[in-house]
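Novice: after the sequence you'll find the predicted model.
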Amino acid sequence: MPTGSAINIDEALHALPHYDKFCSVAELDAFAEELRGDPRFTVEVAGSSEKGAPIYHVRFGRGSLKAMLVGSIHCNEPIGGITVHGLMSLLRQGHPAVAEADVEWHIIPCIDPDGAKLNEGWTQQPFDIRAYMKGFHVQELGEQVDMTFPVQYKDISFDQPVPESRILMRLLDEVRPDFYYPLHNALAGGAFYVLKHDIGRERYQAFYDLLEESGLPLEQNIFHKVMCDEYGESVLSMPGIPNFYEFYAKSGAPPAEFIKFGETSSGYLASIKPQAQSLVVELPYLKHPITRSQKDTGESLRQLKIRQDADNKFIVTEILTAWDKVKDDLDADSALYRKVKQGTVASRDLLHEGMSASPEKTRDLLYNPSYGRTMTESERFTQHVMRLYMMSHVYEFVRLLKASQQTERVRQAIARLEPVFDELLDDIACGMDAERLEMVDHDTLARIMIGTGLVVLDAMLADRAE
């Protein structure tokens, strides 16, 4: 860790509690309620989710620097729960490394409780690739908390924040944090980092040290790299709507047809407080020995991408065919129904360009010269991980079928689609050699996430003291 630090990061990380699983929404709510009885904390219900679940805002301390952390910013990303739980535990302990830092802490333990609960079928048990795909949920981009902040850019205009985004927007307006940490994570592979402002290459070594201590690699195959500046190895500048727009425009795809979502919470904060620092850590909870391999497979990267794109289109076509038969039998009040209707079904006429959930579009796969080469073992693994993520998205239609009234048409659709997905999952598992996947222990995940945030905070405090 950095020498001469204002925050003793090592001491803080050694004092973290033990975790053997991810936190449930109920556990995070209960912890927030416990803190309500501690006079050092201010705990409020900042608002309610669409389904009426409380969204807590926990405040601790006074300081010249305001820090805000937000859990479940994407509801399918559970590392944030143990991160906020760990930080709140340190503050309750009164651990001097954080409790006595010149920081005013603001913590939103779970900004999307409705969505997080829909993932608890896989987050509350030991990781299993099948349970993950069949218990996965995340909203379409235009319905996600972190992708529905107001924005106007060229012919893009979005002003439809979901209820949870409105709550977070109000908190950002009120607190105006100097340091903002929306807690994301990746699925498998290596870690990478995104920052609004560069803090200097020498400070990124502390990021790498935390990974190295845990035997985790840096991610080399970062899709976002084509949209961002590089501050350091696997450390990128924060992208926003302009970056996505220009990426699509460059590939030849009409941006306005694909950007049906808004700005991120970090982008919104930048619009009201440009000097604020934002950090995203894409930390995987699965590791695999092939992740580091730069061995050339001799196989075409473009060919694999196009094959997977074709398979993706096949399964979406099967879903659309089934939808036309069963749509009147489905539970229209379900979040799964809205996800399928606003995503897969609404993008029917754009399927020739690729899946709605994928940033990679077909014409880019066909013509981008950077894909005209052979791929490394690491790149091949990453492609199969991306495919698992895409298939988990569209499997939500089968989840919807199972949660709806079991009419004959619904039962027939399940019987048709379930084996198709099982076959695809077997192919993905084979492609990524899933038997060698290993879950990163929860203590390590919490340590890296909290440690990385404290490194950035410490750098900001040091810069203010100069």
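Specialist: Right, received. Where do you want to start? Residues are numbered from 1 along each chain as shown.

Novice: please count neighbours and contacts with C-alpha atoms only from this point.
Specialist: OK.

Novice: what's the helix or strand for residue 104?
Specialist: Taking DSSP states H and E as the definition, residue 104 sits inside strand 103-108.

Novice: which other helices and strands does that strand contact?
Specialist: For strand 103-108, the packing partners by 3 or more C-alpha pairs under 8 Å, 6 or more residues apart in numbering; DSSP states H and E come out as strand 54-60, strand 65-70.

Novice: try this one next to it:
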Amino acid sequence: MIPDDLTKYLTTIPDWTEIPTVDGLIDQLEKLRAANGDLCRWRRYGTSRLGDPLRVLSIGHGERNVLILGGPHANEPYGALTVSHLARLVIEHAELRDDLTWHFLPWANPDAARMNEGWFAGPRSIRDYHQHLHRPAPVDDVDFTFPHFSENGYYDRPLPETQAVMRILEDLRPVFQYSLHNCDFGGVFYVLDHDVPGLAEDLLAFTGQTAVPLAMDSAAVAGLDSPGKGVYLLPPAELIDGGIAEAGATSGHWAAQYGTTTLVTEIPMWNDPCAADDADSGRTVGEVFGQAATEMAEASDLLADLMAAVRPALRCGSPLAASAESLVRLAPLLGQGMRAAAEAMDERPAAVGEAFVGAITPHMIRMRGLGQLRRLLRAELATGNQAPVLRATVRKADALFDQACQAAGMVSEGNPFPLREVVAVQVGAGLVALRRILKEAR
């Protein structure tokens, strides 16, 4: 039984200074397995597109299953630390295994996660993150490529990694699936595949005891139903327009057929006192997001022009090209969403946190696009493709990236949250959710 007081599980979290690499986390888990052979075993469920085995570490022998889904988005690796700590907790505390078997998929997309390892050791600044970033295009992203069969957005192209997760869910039919994510600024927020009575209140109470604030509403959750502050409900797969979003359903949608409750916990990378400030900014939402929409359009046009210039000269087929192309198509939609928010809430006073989101988001999109473009062009040049347009554009992209980082620095210093603090939130929220789900299942 999971106790009401989680202190003993959270105070033992190490004061990490870096995120483990793909191989580093797997090595940690293998050492745990080797030292605890009576409790732990590996099982392979598939193979990544580049040939990495996709294995699950199972701990315990209970009848009900819990699945921890690590790395569902390759540029969100903080969950690797959550996997590491949770696995140790489950081994060390028998009460966490009471009638439960825990299953850990360390990395859902190891190939793409490896492409982000350049920033795992720090300094975890905004610049460092974006110059080593790889965010796969939605069609190459595991947690955006689960099938769904509505006419609105029919999607039937699951990746090999996605198919492996589908096999895991079919085999385990877990009572709880915990999907580990991290976001940019602000605070923590949660997404559930369905409302669990009492859970929103539990999560709010727990988060209030941590060092990380609860996030204000953000663009990532705009329009979603909410059973409580900071907690949102995953929209039905039938509402996903695959033609626009270039994506299918999520693991939460797919797991629901097995009676599984899925929780997503988004923990922030960078701290800024403005991000969660609900005081009046002195501006209206229309002003804040209207200006942001204009700046987003400028950022989108810049990225589109740069890609149009280099596209005919690209040769190496890097996944960075698909990522950059996807952002060129999707960034305008983000700007349109901000424009719609500005028009819908034109005269409502904007909180300081909303003004902060409006100010920082265009810079983040610009850095994301330019960061991936710089990596793409350098990869091309490294193969010997020295086309003049590539050489000229990489110099231009370098200068623009520097300008974007400086502009973002004028909005926020982007001090990283201590890893220990945000991982404590993710670990604790998972235990809080599982405790409530088990109570409701009785």
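Specialist: It's in. Every value quoted in this text rests on a predicted model; they were computed, and no experiment measured them.

Novice: mind checking the TM-score on these two?
Specialist: For this chain pair, the superposition-based TM-score is 0.90 by TM-score structural alignment, normalised by the length of structure 2; 435 aligned residues with a C-alpha RMSD of 2.5 Å.

Novice: before we move on, the earlier item: output the residue interval of structure 2 matched by the strand holding residue 104 of structure 1.
Specialist: Aligned using TM-score structural alignment, strand 103-108 of structure 1 spans residues 100-105 in structure 2.

Novice: which residues does that stretch contact?
Specialist: Under the contact criterion C-alpha atoms under 8 Å, 6 or more residues apart in numbering, stretch 100-105 of structure 2 has outside partners 54-70, 83, 87, 90.

Novice: do that again at 7 Å, thanks
Specialist: With contacts defined as C-alpha atoms under 7 Å, 6 or more residues apart in numbering, stretch 100-105 of structure 2 is touched by 55-70, 83.

Novice: same question, stretch 59-78 of structure 1
Specialist: With contact meaning C-alpha under 7 Å, 6+ apart, stretch 59-78 of structure 1 is reached by 22, 40-43, 80-81, 84, 102-112, 115-116, 119, 136-138, 145-146, 177-185.

Novice: give me the buried subset of the contacts of stretch 100-105 of structure 2.
Specialist: Neighbour counting by 16 or more other C-alpha atoms under 10 Å classes 55-61, 64-70, 83 among those as buried.

Novice: please state the offset of the longest helix seen in structure 2 from the chain centre?
Specialist: Longest helix in structure 2 by number of residues, with DSSP state H as the criterion: helix 352-382. The chain centre lies 16 Å from the centre of helix 352-382 of structure 2; the measure is C-alpha atoms, centre = their mean, to the nearest Å.

Novice: and the residue most central in space within structure 2, what does it touch?
Specialist: The centre of structure 2 sits closest to residue 181, judged by C-alpha atoms, centre = their mean, with a distance of 3.7 Å. Contact analysis of residue 181 of structure 2 by C-alpha under 7 Å, 6+ apart lists 76, 79, 264-267.

Novice: looking at structure 1, which of those still make contact?
Specialist: Of these, the ones still in contact in structure 1 (both residues aligned by TM-score structural alignment, their matches' C-alpha atoms under 7 Å) are 76, 79, 264-266.

Novice: helix or strand for residue 430 of structure 2, just tell me which one.
Specialist: With DSSP H and E as the test, residue 430 of structure 2 turns up in helix 419-441.

Novice: returning to what we had before: next, give me the two most distant ones among the buried ones among the contacts of stretch 100-105 of structure 2.
Specialist: Greatest spatial distance among those (C-alpha to C-alpha): 61 and 70, at 21.2 Å.
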